[in-house]
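# Based on what follows, work out the 3D shape:
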Amino acid sequence: MGKITGFMEYERLEEGYKPPKERLKDYREFVIGLDDSQSKVQAARCMDCGTPFCNSGCPVNNVIPDFNDLVFQQDWQNAWMVLDSTNNFPEFTGRICPAPCEAACTLNYNADPVGIKSIEHAIADRAWQNGWVQPRVPRIKTGKKVAVVGSGPAGMAAAQQLARVGHEVTLFEKNDRLGGLLRYGIPDFKMEKSHIDRRIDQMKAEGVTVRTGVMIGSLPKGSKVTNLAKETIEPKQLLSDFDAVVLAGGAEQSRDLPVPGRDLDGVHFAMEFLPQQNRVVAGDKVKGQIRADGKHVIVIGGGDTGSDCVGTSNRHGAASVVQFELMPQPPEEENKELTWPYWPYKLRTSSSHEEGCDREFAIATKEFIGEKGKVTGVKTVRVEWKDGKMVEVPGSEQTLRADLVLLAMGFTSPVASILEGFGVDKDTRGNAKASTEFIGGYATSVPKVFAAGDIRRGQSLVVWAIREGRQAARAVDEFLMGFSDLPR
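Below is the predicted model of the structure:
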């Protein structure tokens, strides 16, 4: 424990941001991380609880009190070793994780939690700067071949863990670059893609073979999922060529809004809009890019994807941005006696909201209005909840101007044809059916086929994907070898 009275002496210190006017000029990261002295003070606030709920609040079970103490001692290299032991990609989570560990922090019960995420960010960046992140090349090869389908955080974590114990791993991705939604969903201003690139370089050095532009199976007719693959491999071929297959694709089916006017030009899914901008930032030329320049933009959906649409629209130079949320506005402060140490229900304001956005709560979309085939407005109605049911408020209808509407209401399931191609049983939500039991965990109904990440659990957090990729890797290793030394 760094300092016994630190939590009583020091206040929480947030990471800084560049001013909105400055950061809206480009797509670079704008978070100003903590320096050495600030990190030390923040780490000193850790109470070293008898029962550190932060450990269990973190899906990958980071050993948080230990690396906090080491940062307080300014022993950064050992702090990195502790962090690296549980999290394959802390440079990702240190940037984009919502930090459920901080919600579970004991100090958060009646004060501000320790800035765990900012400390993790500082440790990971220092590790890369000092060359502490090196490939772990296995000394012995097992001769077993594993295919990992999908290169998001779950697929990357599974591939890296399996390669480190000597399996011959091939990572398949239908897009031209690796990373899944890390690459083509999360905007560069939240996480620059160089962080993915250097991890991929490390994984290649560890023995992972990468194949991009390869679609496993086929998409159903009329699918809204973008497929730019140049090659298709049938699932039965993969099952024939490999000793085990890990399905780690995303939940890519966007939730639609089937109201009148949905087919008007200018109404798009968020995942049509966001990936295009990421490709442009990467240097690609995107024909007919969806742009928000000078437009009145309405974003339907109040979550992180909607927030990303807000930030991207503002960088395009939108005339106005309004974000809709169907549910009532949450309280600004949670009732900690009821929620701690679990993730609380409260109003969350992102950096994108602060850059410029009107937020409308308890509002439903009735119809998209248009002229000459193009959207010009959105007809809405206020809603309230009575006896557990949503009802419209009489006389609350209104029409808001809109030149661009972005649907960001979440994702329903993975691409069904992928699971059907392998013959994998699905759960009631259309996800791959596979339990997380210690024995036989992540195994699907098809022999030697495993599933992890969003394709198994549905839309979730990057940190949950990393956890599932790691745990699935252990299950696969145990299946292939009869035992496994990989951590679970």
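# For the rest of this, base every contact and every neighbour count on C-alpha atoms.
Will do.
# can you give me the strands in the stretch 251-400 of the chain?
253-254, 267-269, 296-300, 320-325, 358-361, 363-371, 374-386, 389-392, 398-401 (DSSP state E, counting those that start in this stretch).
# Out of these, indicate the one that is most buried.
Highest mean neighbour count among the strands of the stretch 251-400 of the chain (mean count of other C-alpha atoms under 10 Å): strand 296-300, with a mean of 26.
# any idea of the angle it forms with strand 363-371?
140 degrees (axes from the mean of the first three to the mean of the last three C-alpha atoms, to 10 degrees).
# thinking again about what came up before, what about the strands of the stretch 251-400 of the chain, which gets the closest to Lys426?
strand 253-254 (14.9 Å; C-alpha to C-alpha).
# Identify whichever of the strands of the stretch 251-400 of the chain lies nearest to Cys54.
strand 320-325 (29.9 Å).
# can you list the residues that contact the closest one?
295-302, 306, 310, 313-314, 356-364 (C-alpha atoms under 8 Å, 6 or more residues apart in numbering).
# run this one through as well so I can compare:
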Amino acid sequence: MKISVVGSGPAGIYSSLELAKRGHKVILIEKEDRLGGTCVLYGCIPSKAMLNPIHLLAEMEKIGKKDIKISMEELRKLGQESSFRISKGIEYMLEDSGVEVIHGTASLRSGMLNVNNESIQTDYIVLATGTYRERIKGIIYSEDLPYLNKDFNSVILVGGDVGGIEFGWMLRKLGKEVILIDKQSTLLPYLDKDVSNAITTYFEKIGIKLYLNRTVKEMKENEVILDNGERLTADIVYMTFGRKPSISGFEEVKHDPFIIVDEYLRTSVSNIFAAGDVIGTHTAHEAMYAGKIAAMNILGYKKKFNKNGIPKVIYIHPTIAYVGKMEGNCIKYNLASLPRAVTEKETDGFLKICVKDDKIVGAQAFMKDAEEVISLISLLIRLNIKVGDIKDFVAPHPSYIEVITELLDKV
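Below is the predicted model of the structure:
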């Protein structure tokens, strides 16, 4: 069987590898010069490389070491190096798996796949085209920061979403003057109010100037005009939201605005499946999982795309992580009495877990190692394990994972 995969982001890569390892001919089509998609080239990979040293600085501050400095130039170098290395690794991995890579723009016309104005005969197509951004001249975007060869001391961030939170925190820790504007009354209002209020208070505490409940009337290179006419100025203006699904060339596939798929990730066209941000998943790990599911269903496995219990992480310090739904009996555990947190002076954090019908249905954390704690809870949710059985779990001591067993003892 011959399958064409459009897009080399996480969904496209993992779909291609899953199909290739099962002995099928795979053609991967990518319009960019390098492989990896937004995540590897501009997003999660370079940003995490840039954020990591700031995490280390934040931990050193806890023990009184506040004289360690790192420059924006050093962070950009780390971001670019990680992006290039992982992109090159993807290239080698696909080559070793026998995946043929074609660089060009793909489109679907009357059911035929075209690349660079040439038709490709294919049995199935996986659309993993991701998202794109409509750009405003003079405005800096999240994907620009690792490559921004410009020094600045002040920045206005428009949007308090994940990008605004991560880069706002990082830039403030670098000593930049940071203004953050958001139309909501608190940061991350879709989270539990304890987490939302905590991160809002924390950002104010570290000196980020918040303009909440405000909308932007106009943006310029160094100025933002608010809905009430107030003018804010900075060295650069940075927008953190506004990505749209990349469906150009594939308008024949039903979409609104994301490509519509069923529980097996099949689109309105019977031999076309879709995965990743183009269907609205919004995280790289969901895209990887979706890419595998799409590939398996092309091969007839009838495996459903299970959205339940997929964790989300915002990589600041303390880290924000969350999973599931906050409903049922919800209880909170403050880290002030957790031995590991006391030893590392990380007692400001907390974990909140919700239990319903003797099962964990959701959890949110604002704490050190929240990523690992919530990931373990994610596994418990996805495996449908009862709270009574979880109580037989023995966590290492002292550890941050102990917060789960300590909290469940209170259920």
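# ok, back up a step: to Val41 of the first structure, which of the strands of the stretch 251-400 of the first structure lies closest?
Here strand 358-361 is closest among these (C-alpha to C-alpha), at 35.5 Å.
# Pull the residues that contact stretch 230-242 of the second structure.
Under C-alpha under 8 Å, 6+ apart, the answer for stretch 230-242 of the second structure is 133-134, 139-142, 152-164, 219-226.
# Pipe the strands of the stretch 251-400 of the first structure into CSV and attach distance to Gly152 of the first structure per row.
Converted to CSV, the strands of the stretch 251-400 of the first structure look like this (distance: least, C-alpha to C-alpha, whole Å):
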stretch, distance to Gly152 of the first structure
strand 253-254, 16
strand 267-269, 20
strand 296-300, 25
strand 320-325, 27
strand 358-361, 30
strand 363-371, 32
strand 374-386, 34
strand 389-392, 36
strand 398-401, 37
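# Relative to Val476 of the first structure, which of those is closest?
Using C-alpha to C-alpha, the strands of the stretch 251-400 of the first structure put strand 253-254 closest to Val476 of the first structure, at 27.1 Å.
# The nearest residue to Pro189 of the second structure once chain neighbours are set aside: what's it in contact with?
Using C-alpha to C-alpha, 6 or more residues apart in numbering and skipping residues adjacent in sequence, the residue nearest Pro189 of the second structure is Ser196, 5.7 Å away. By C-alpha under 8 Å, 6+ apart, the contact set of Ser196 of the second structure is 186-190.
# In JSON lines: the residues you listed, plus distance to Met112 of the second structure and neighbour count.
Formatted as JSON lines, these follow (distance: C-alpha to C-alpha, whole Å; neighbours: other C-alpha atoms under 10 Å):
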{"residue": "Thr186", "distance to Met112 of the second structure": "48", "neighbour count": "20"}
{"residue": "Leu187", "distance to Met112 of the second structure": "45", "neighbour count": "28"}
{"residue": "Leu188", "distance to Met112 of the second structure": "43", "neighbour count": "19"}
{"residue": "Pro189", "distance to Met112 of the second structure": "44", "neighbour count": "16"}
{"residue": "Tyr190", "distance to Met112 of the second structure": "41", "neighbour count": "9"}
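# need the longest helix for the second structure.
helix 72-96 (DSSP state H).
# Aligned to Glu73 of the second structure, what sits in the first structure?
Taking TM-score structural alignment, Glu73 of the second structure has no aligned residue in the first structure.
# ok now do the corresponding residue of the second structure for Ala472 of the first structure, which residues does it touch?
Under the alignment (TM-score structural alignment), Ala472 of the first structure maps onto Ala294 of the second structure. Applying C-alpha under 8 Å, 6+ apart, we find Ala294 of the second structure in contact with 15, 126, 264-266, 273-275.
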